[in-house]
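Engineer: okay, here's the prediction I keep looking at, along with the sequence it came from:
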Amino acid sequence: MPAPVIGLTTYREDAAWGVWQQRADLLPAQYAAAVEAAGGVPLLLPPVDVPGAADAVAERLDGLVISGGADVEPGRYDAEPHPRTTGWRPDRDAWELALLDAAEAVGLPVLGVCRGMQVMAVRAGGTLDQHVPDLVEHEQHSPGGPEFGAIEVTTTPGSRLAGLVGDRLAVSCHHHQSVRTHPGFAPVAHAADGTLEAMEANGERFCVGVQWHPETAVDVGLLAGLVRAAAAYNADR
């Protein structure tokens, strides 16, 4: 059986490498390395503004990861920006929302990582809390700069997520926002302070969002689960 192809959404940012400094489509290499380690073939998906592009991509993929990144534009969920909500990317929001529509239409397995979970919730008609420290009065979920927070999450017994990662696990996170409401998704993991750290859709399809970054640590269960679901999807075509 061929290795399943997993699409990974990317940033579009100013970047520097070698003698070049210009706009670039990029993603931390840990994402692709983690997919490869789990037995998948990573394929980067930069923002595209072409009618029908998301449908064409979804038809060729076996699985999809909505990657981490900038805040979702508050207008997408009818909210005014919090003072700490900055730097949203309308092109990326539109692309990833279109990809999620296309993925649902064909039953494609999906994993949302950090921002990816938030995009999934917003697409479903949910809302976000725009600055977690306002709620929990600490900065452990995003210590600042390039540092990841280290927290422990507890999963919901009987959930798909619990079957993949166990009852508890230590995770690396970097989010100052979180999901408040999530129509159509079950809450399946929380931090000790009550912050929602994962959600999953009901039914047989693999459709999971996590606030942490499984690509940065040994989280074989979650990524292996996505790749297995992608392989089964490919076999059933």
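Structural biologist: Right, received. Where do you want to start?
Engineer: CA only for contacts and neighbour counts going forward, please
Structural biologist: Will do.
Engineer: can you map out the helices along this structure?
Structural biologist: With DSSP state H as the definition, the chain shows helices at residue ranges 29-37, 53-60, 90-106, 115-123, 133-136, 160-165, 220-236.
Engineer: chain center to the fifth one, what's the gap?
Structural biologist: Right, the one you point to is helix 133-136. For helix 133-136, the separation from the chain centroid amounts to 22 Å (computed by C-alpha atoms, centre = their mean, to the nearest Å).
Engineer: for it, buried residues please.
Structural biologist: By neighbour count with 16 or more other C-alpha atoms under 10 Å, helix 133-136 contains no buried residues.
Engineer: next one: the second one
Structural biologist: Neighbour counts using 16+ other C-alpha under 10 Å place Ala54, Asp55, Ala58 of helix 53-60 among the buried residues.
Engineer: coming back round to it: of the helices of the chain, which approaches Ala79 most closely?
Structural biologist: Proximity to Ala79, assessed across the helices of the chain by C-alpha to C-alpha, is greatest for helix 115-123 (11.3 Å).
Engineer: orientation of the closest one relative to helix 90-106 in degrees?
Structural biologist: 70 degrees (axes from the mean of the first three to the mean of the last three C-alpha atoms, to 10 degrees).
Engineer: also this one, for the comparison:
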Amino acid sequence: MKPIIGITTFLESKAKQTYDSVNHNYIKSVYLAGGIPVLIPIVEDEEIVNNYLKSIDGLILSGGEDVSPLMYGENPTEKVQMICAQRDKFEKELFLEALKLNIPVLGICRGMQVMNVALGGTLYQDINTQIENSLGHYQKDTPANNLYHQIKIDDESILFDIFDEEKISINSFHHQSVKKIGNGLKEIAWSVDGVVEGIEHISKDFALGVQWHPEDLAVKYPDFLNLFKALVQACTPY
């Protein structure tokens, strides 16, 4: 049976209703990679968190709004304008339990930041105001499936094993980034200005975070589908 990959969602309010939503490209990428995509709605019950994890083989922490600075002991600057406390708490619990169970995890953009904060790390709340000489990291008016800037990859990392390249070009839609690295994690990719673009857990089989959005590139640039294939493979018993 194909592995079941849980994908976290975000709360979206429209037409006087609130929905649990996610970019369809996450679903498509998991399906094309050979997995069965299942959406995980936000709940506030630890027992249900455990039940979700018993039902999936792998986990994707999807992108979205900022992680609240309160999660790492800071008050927000004026640049932090969209947060969801329910989602922050839920995804932190989900990720930490997944780690305990050694369930393969792929964190994407916000998802990578959740991984870092959940393990005691911190974030730059806004790259351009807090990192000197930082470059562009938010391609606001450029299509999501267009490449935007380059990154360098550690040649002793899961990411290098996936791409077999020390330099690749990626898309980019973030204004926050990893500051202090979380416990048990290591940095594995960086942009030219030093912003962290990838992390992995040093003792787990597969717990990988990337700061860009491979789901939006996977069709146009098939190399990025390899990230999802690696997740699916990590979930497949030998």
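Structural biologist: Arrived safely, thanks for sending. Only a predicted model underlies this, so the values are computations on that prediction, with no experimental measurement involved.
Engineer: one step back: check the helices of the first structure for me and report the most buried one.
Structural biologist: Sort those by mean neighbour count, taking mean count of other C-alpha atoms under 10 Å, and helix 115-123 sits at the top with a mean of 26.
Engineer: and it, how far from the second structure on average?
Structural biologist: Superposed on the second structure, helix 115-123 of the first structure shows a mean distance to its aligned partners of 0.4 Å (mean C-alpha distance after the TM-score superposition for the first structure).
Engineer: now that helix, how far from the chain's geometric center?
Structural biologist: So, by C-alpha atoms, centre = their mean, the centroid of helix 115-123 of the first structure is 7 Å from its chain's centroid.
Engineer: cool, stretch 179-198 of the first structure as well?
Structural biologist: So, by C-alpha atoms, centre = their mean, the centroid of stretch 179-198 of the first structure is 14 Å from its chain's centroid.
Engineer: same deal with stretch 211-219 of the first structure?
Structural biologist: On C-alpha atoms, centre = their mean, the centre of stretch 211-219 of the first structure falls 11 Å from that of its chain.
Engineer: end to end, how far does it reach?
Structural biologist: In terms of C-alpha to C-alpha, to the nearest Å, the two terminal residues of stretch 211-219 of the first structure are separated by 13 Å.
Engineer: which residues touch it?
Structural biologist: Applying C-alpha atoms under 8 Å, 6 or more residues apart in numbering, the contact partners of stretch 211-219 of the first structure are 30-31, 34, 68, 113-115, 117, 165, 171-175, 178, 196-198, 222-223.
Engineer: quick one, strands of the second structure?
Structural biologist: In the second structure, the strands defined using DSSP state E lie at 4-8, 10-14, 17-21, 36-40, 58-61, 105-108, 123-124, 149-153, 167-170, 177-178, 185-191, 196-201, 207-210.
Engineer: what range in the first structure does the fourth one sit on?
Structural biologist: In other words, strand 36-40 of the second structure. Using TM-score structural alignment, strand 36-40 of the second structure lines up with residues 41-45 of the first structure.
Engineer: one more: the fifth one?
Structural biologist: The counterpart of strand 58-61 of the second structure in the first structure, using TM-score structural alignment, spans residues 63-66.
Engineer: neighbours of the counterpart of Pro109 of the first structure in the second structure, how many?
Structural biologist: Aligned by TM-score structural alignment, Pro109 of the first structure pairs with Pro104 of the second structure. Pro104 of the second structure has 25 neighbouring residues, counting by other C-alpha atoms under 10 Å.
Engineer: wait, Pro104 of the second structure sits on Gln233?
Structural biologist: No - look at Pro104 of the second structure against Gln233 with C-alpha atoms under 8 Å: they stay out of range, at 9.6 Å.
Engineer: I'd say Leu159 of the second structure and Ile151 touch.
Structural biologist: No - checked against C-alpha under 8 Å, the pair Leu159 of the second structure and Ile151 is beyond contact range at 11.5 Å.
Engineer: centroid-nearest residue for the second structure?
Structural biologist: The centre of the second structure sits closest to Ile108, judged by C-alpha atoms, centre = their mean, with a distance of 2.0 Å.
Engineer: residue contacts, that residue?
Structural biologist: Ile60, Leu61, Ser62, Gly63, Gly209, Val210, Gln211, Trp212, His213, Pro214.
Engineer: distance check, it against Ile7 of the second structure.
Structural biologist: As judged by C-alpha to C-alpha, Ile108 of the second structure and Ile7 of the second structure stand 11 Å apart.
Engineer: residues touching Met199 of the first structure, list them.
Structural biologist: So Met199 of the first structure contacts Met117, Phe185, Ala186, Pro187, Val188, Ala189, Val208, Gly209, Val210 (C-alpha under 8 Å, 6+ apart).
Engineer: and those as JSON lines, adding distance to Pro90 of the first structure?
Structural biologist: Below are the contacts of Met199 of the first structure laid out as JSON lines (distance: C-alpha to C-alpha, whole Å):
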{"residue": "Met117", "distance to Pro90 of the first structure": "17"}
{"residue": "Phe185", "distance to Pro90 of the first structure": "24"}
{"residue": "Ala186", "distance to Pro90 of the first structure": "27"}
{"residue": "Pro187", "distance to Pro90 of the first structure": "27"}
{"residue": "Val188", "distance to Pro90 of the first structure": "29"}
{"residue": "Ala189", "distance to Pro90 of the first structure": "29"}
{"residue": "Val208", "distance to Pro90 of the first structure": "23"}
{"residue": "Gly209", "distance to Pro90 of the first structure": "21"}
{"residue": "Val210", "distance to Pro90 of the first structure": "22"}
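Engineer: in the second structure, which of those still touch?
Structural biologist: Retained in the second structure (both residues aligned by TM-score structural alignment, their matches' C-alpha atoms under 8 Å) from these: Met117, Phe185, Ala186, Pro187, Val188, Ala189, Val208, Gly209, Val210.
Engineer: now the fourth one: closest residue in space, sequence neighbours ignored.
Structural biologist: Beyond its immediate neighbours in the sequence, the residue positioned closest to Pro187 of the first structure (C-alpha to C-alpha, 6 or more residues apart in numbering) is Met199, lying 4.5 Å away.
Engineer: repeat for the first one
Structural biologist: The shortest distance from Met117 of the first structure to any residue that is not its chain neighbour, by C-alpha to C-alpha, 6+ apart, is 4.3 Å, and that residue is Gly209.
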